[in-house]
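> got a predicted structure here, sequence first:
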Amino acid sequence: MTTIHQVLARKWRPRCFEEVIGQIFVVQALRNALNQKYLHHAYLFTGPSGVGKTTFGRILVKCLNCENNGISDSPCHICNSCQEIDSGRSPDFLEVDAASRTKVEDLRELLDNVQYMPTKGRFKVYLIDEVHMLSGHSFNALLKTLEEPPSHVKFILATTNRYKLPITVLSRCLQFHLTLLLPKQITIHCQYILQKENIEFEKSALALLARAANGNMRDALSLLDQSIIYGNGKVLTNYVKDMLGIIDPSLLFDILESIAWEKGNDLLNYINRLAQQGIDFSNALAELLTLLHEIAVIQVVPDAKIKDNCARLHQLANLFHCEDIQLFYQIGLLGQRDLPYSPSPKMGFEMTLLRMFTFYPEVSITKIKNEFTKKTCNKV
């Protein structure tokens, strides 16, 4: 019988607090509350997508309803209650997507069952995901039950936008805010998963995936799945670069140098080379802004630790005045804003760079060229 592959984001979803990546303060607070039996009737998890809001909710349900260990921070994972919650079959745990059930009638139908005792477990738990999508009437219907629910009922709310929640809802919940994960945390976790899955990988490839995920673990694991398929069972740097459309950083250095030395023909040639590679010009502009940020940091703090292309970064930092880099950064931000409105992405990107070229002060050009020549001669 053929084994069906389960996506990594589902297969490696944390099942207990020990498996959660990051979110140290939230984990510690919940574990302390459970061990001290200091239980609240409504929990609110907020934060960006893919950082573990519903995962925390499911772990919390298991901690509350575990048959073997009772109310504790360590569910057993083997009792009927834990297994039913893991497989989504528990009659006492109802997970609702508020985005698809926004009407007040849907919520009232849900709340009508609150009065009934749990079928098997200790508590009946309602997890309402993306709760900010509920209508105003739905929130009004929820308020009274949320304030004084029966003792056997717990509410777990999750949202990516807490500012859309009425203050009356916020005040009735114990709130926990989840933050984006660090690239290092994502890299280490992906490395752990690939070692367990016996999949060949390169650490530099994982670093690229972690950076592309922008702190979102679910996105990181989805990208990891894609890279495994694209690399035919391996996660290699070259394949990941192609998959993500990562730009050769030397081209971006060349672009800035062509602006510094007033070489307009070279500037247009480098842009054409980017176009021939089929890159996403929105990503190219974002990478250019990142490069300008790194140059600005070096200009203010010369000893700052920048991992890649350190020599060329310092060279560019000497070529430009601090004010020029700040100006280029602002031009780049405006270009990023206007890019969707350009006749074509390439044209929008090109106009942004031509703007940098045009507004680069002539006085700076002459002065910096002289200074750069002197520094080069002194080093020789």
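The structure has been received and is ready for your questions.
> when you work out contacts or count neighbours from here on, use the C-alpha atoms and nothing else.
Noted.
> residue ranges for the strands of this protein, please.
42-46, 93-97, 124-129, 153-159, 174-177, 200-201, 234-235 (DSSP state E).
> and the first one with strand 124-129, angle?
In other words, strand 42-46. Strand 42-46 and strand 124-129 are oriented at 20 degrees to each other (axes from the mean of the first three to the mean of the last three CA atoms, to 10 degrees).
> from the contact counts, what lies against strand 42-46?
strand 153-159, strand 174-177 (3 or more CA pairs under 8 Å, 6 or more residues apart in numbering; DSSP states H and E).
> got a list of what the closest residue to Phe357 other than its chain neighbours touches?
Spatial nearest neighbour of Phe357, excluding adjacent residues (CA to CA, 6 or more residues apart in numbering): Ile259 at 5.5 Å. Ile259 makes contacts with 267, 356-357, 360, as judged by CA atoms under 8 Å, 6 or more residues apart in numbering.
> put this next to the first one:
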Amino acid sequence: MEYIVSARKYRPLSFDTVVGQAALTTTLKNAVKSGKLAHAYLFCGPRGVGKTTCARIFAKAINCQHPTAEGEACNECESCQSFNEQRSLNIFELDAASNNSVEHIKTLMEQTRIPPQLGRYKVFIIDEVHMLSTAAFNAFLKTLEEPPAHVIFILATTEKHKILPTILSRCQIYDFERMTIRNTIDHLKHVAEQEGITYEEQALAVIAEKADGGMRDALSIFDQAASFCQGNITYEKVIEDLNVLDSENYFKIIDLAIDNKVSDIMVLLNGVINKGFDGGLLIQGLAKHVRNVLMARDPQTLPLLEVSDQMRARYEEQAKKCQITFLYDALKLMNQCDINYRQSSNKRLLVELTLIEIAQITQPAEDGASAGRKPRRLKSLFKNMIQQQKPKNAAPQVAAAKVAVSAAAAVTAEATGESQTAGTTASEASTTSNAKPKLSLGGIGFSWKKLRQQDNGPQKGGMQIIPGSINMPTGQDAVTDAQFTQTDLEFQWMAMCNRMPQKLSGIATRMKNMNPEITEFPTVEVVVDNELIKQEIEDIQKSIAKTLQVYLHNNQIQITVRVAEQTEHVKILSRREQFEQMAEKNAAVAKLQQAFDLELA
């Protein structure tokens, strides 16, 4: 016996057997009963929801010689028999994807002139009608508007927006709905019982979710799963066959995140990636899972969960453990990760950071954290790690700890969008105990991208390099009057120029060509070429001084700026002139050029 796939074998043959389109089928049956038939219908909706099937059932019922009281075809008269045996001359099906030219439409129009041999109507079903060319649509317009009395057109399409408005205005439009998870599961149960296949409802729910609202897709996946499982469809075998990520992973991640178990989440993520699943797929699935948990918190939104009864109970159970603020924050983090995932060059790191942040949402706030402000969880995480790993009596490790905590604080401030002063940060990091060295967050790390105004008020033009208030380290590590040399000054000057933001790139380039000098220690003099450059330097003079004070560990540094006198101007040499000058001073350079036959690039 020839094998027939389930999508064809269980294709509905009457309106009552159509799944998930009760309103549409009722309207069509009433039209058949009353005899009030339009000359053109348009069935539109997603794939696999029954558009062509309903068109065939409707066409058979229209020509039925003895329709039932409910508007169904009798399946006994000659018209019904000829349709069932696929020999009816009154019902024509045309695939517009392969017959989309003007000539095909003209041929169709000629067939409309011939009246039906049996029955009352000639029915033309045009599938994928949006594939017709514009010229074919225009050739079809007149006939569609005023067809012969014995002709009815039924058009079907998945892309309604591609059809000309002049065509839409001439048709009765029926919008088919996507299949719900519940309807798909119930129909798959019916098919499984008819085929003698045992199943788990959770496995059918996975198939229904994979079908994404299409019954034809669901039946095709069902056949595939039944073949793989050999007549016993189980949840484990279905997710293995369809390569679907087990939802148990999502439940575990949320449970671990509530308990702040970052390490366990990282191990679970590594296992998921090692199985071949993409990190972005995990984030998308986890976001959908958290959304379902959020819906399960309220009885009013519980019906929005398109899952099996068993999964709905699990969502309700986990929803009792989760605070609503945790779910909101987790959804925001995952949505941002999903947006940035495609552009990220290190996708795994992005996913890991997102999961770490989710696991830190429920971490208690630190002592001294002000009310109404988010606790600085990442700072706490890094500080705890440093305290555990710091050896006793190790000054270099203490200095490294300061840098790490400062970096963590900067990352947290940027991630949360908070604007905090270094003095406030330092007060959060300090504790009341004097037994151990304190970890100060100020004076070590800062961001060149965030220019803040100084305590003395905004500078002209608003150009600051670093925050205006920086607390120097206190206690044994405090150094406010350290000695520095001309070499140290030049090194920190160049480093500062390299770190300056893009908006100050012009003045930064000029500053690289300047040679700051120590006049009367610790006063630093900067000589510029003209008054214009002097004004630009003075606009950021206080920020430059503050930066050098931090990196040279001397709070007494002062910056003076003056315009060079006529005799101090130095000609800027080209690279070739610089080389010639070097060769004059050192004969070995000229010999090296001749020996290797070198040329300036």
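Perfect, thanks for sending it. All of these numbers come straight from a predicted model, not from anything done at the bench.
> list the TM-score for the superposed pair.
In this superposition the chains share a TM-score of 0.83, using TM-score structural alignment, normalised by the length of structure 1; 359 aligned residues with a CA RMSD of 3.1 Å.
> deepest of the helices and strands packed on strand 42-46 of structure 1, which one?
Most buried of these, by mean neighbour count (mean count of other CA atoms under 10 Å): strand 153-159, with a mean of 24.
> and the contacts of that one?
So strand 153-159 of structure 1 is in contact with 40-47, 53-54, 57, 114, 123-132, 146, going by CA under 8 Å, 6+ apart.
> Val526 of structure 2: what secondary structure?
strand (DSSP: H, G, I helix; E, B strand; the rest coil).
> can you find the partner of it in structure 1?
By TM-score structural alignment, Val526 of structure 2 lines up with nothing in structure 1.
> Gln284 of structure 2: neighbour count?
As a burial measure, Gln284 of structure 2 scores 14 neighbours (other CA atoms under 10 Å).
> how about it, nearest residue that isn't a chain neighbour?
Nearest to Gln284 of structure 2 is Asp338, by CA to CA, 6+ apart, at 7.1 Å.
> ok, that neighbour touching Leu281?
No. Assessed by CA atoms under 8 Å, Asp338 of structure 2 is found out of contact with Leu281, at 9.3 Å.
> neighbour-wise, which of the two wins?
Comparing Asp338 of structure 2 with Leu281 by other CA under 10 Å, the one with more neighbours is Asp338, at 20 against 13.
> contact partners for that one?
So Asp338 of structure 2 contacts 280, 283-284 (CA under 8 Å, 6+ apart).
> from Leu378 of structure 2, how far off is it?
For Asp338 of structure 2, the distance to Leu378 of structure 2 (CA to CA, to the nearest Å) stands at 21 Å.
> aligned to Pro108 of structure 2, what sits in structure 1?
For residue 108 of structure 2 the amino acid is Leu, not Pro. Under TM-score structural alignment, Leu108 of structure 2 pairs with Leu110 in structure 1.
> count the residues that sit near its match.
Count around Leu110 of structure 1 with other CA under 10 Å applied: 14.
> likewise for Leu268 of structure 1?
Neighbour count for Leu268 of structure 1, taken as other CA under 10 Å: 16.
> could you report the distance from it to Lys346 of structure 1?
11 Å.
> and Ala317 of structure 1, by the same measure?
In terms of CA to CA, Ala317 of structure 1 sits 27 Å off from Lys346 of structure 1.
> would TSV of the helices and strands packed on strand 42-46 of structure 1 with distance to Lys184 of structure 1 be doable?
Output for those, formatted as TSV (distance: least, CA to CA, whole Å):
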stretch	distance to Lys184 of structure 1
strand 153-159	25
strand 174-177	20
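> so which of those strands comes closest to Ile325 of structure 1?
For those, the distance to Ile325 of structure 1 is smallest for strand 174-177, at 35.5 Å, taking CA to CA.
> ok, average deviation of the closest one from structure 2?
Averaged over the aligned pairs, strand 174-177 of structure 1 sits 1.0 Å from structure 2 after superposition, using mean CA distance after the TM-score superposition for structure 1.
> what's that strand aligned against in structure 2?
Going by TM-score structural alignment: strand 174-177 of structure 1 matches residues 172-175.
> dump the residue contacts of whatever residue of structure 2 lines up with Val131 of structure 1.
In structure 2, the residue paired with Val131 of structure 1 is Val129, using TM-score structural alignment. Counting by CA under 8 Å, 6+ apart, Val129 of structure 2 touches 95-97, 155-157, 163.
> which among these gets closest to Ala401 of structure 2?
Thr157 (65.0 Å).
> tally of neighbours for the closest residue to the closest one other than its chain neighbours?
Spatial nearest neighbour of Thr157 of structure 2, chain neighbours left out: Glu128 (4.6 Å); criterion: CA to CA, 6+ apart. Neighbourhood size, Glu128 of structure 2 [other CA under 10 Å]: 21.
> in JSON lines: the contacts of Ile259 of structure 1, plus neighbour count and distance to Ala33 of structure 1.
Listed next are the contacts of Ile259 of structure 1 as JSON lines, based on neighbours: other CA atoms under 10 Å; distance: CA to CA, whole Å:
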{"residue": "Leu267", "neighbour count": "21", "distance to Ala33 of structure 1": "60"}
{"residue": "Met356", "neighbour count": "22", "distance to Ala33 of structure 1": "56"}
{"residue": "Phe357", "neighbour count": "20", "distance to Ala33 of structure 1": "59"}
{"residue": "Tyr360", "neighbour count": "19", "distance to Ala33 of structure 1": "59"}
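> which member of those is positioned nearest Arg172 of structure 1?
The closest of the contacts of Ile259 of structure 1, once distances to Arg172 of structure 1 are taken by CA to CA, is Met356, at 51.9 Å.
> nearest spatial neighbour of the closest one, skipping sequence neighbours?
Going by CA to CA, 6+ apart, Met356 of structure 1 has Phe328 as its nearest residue, at 5.8 Å.
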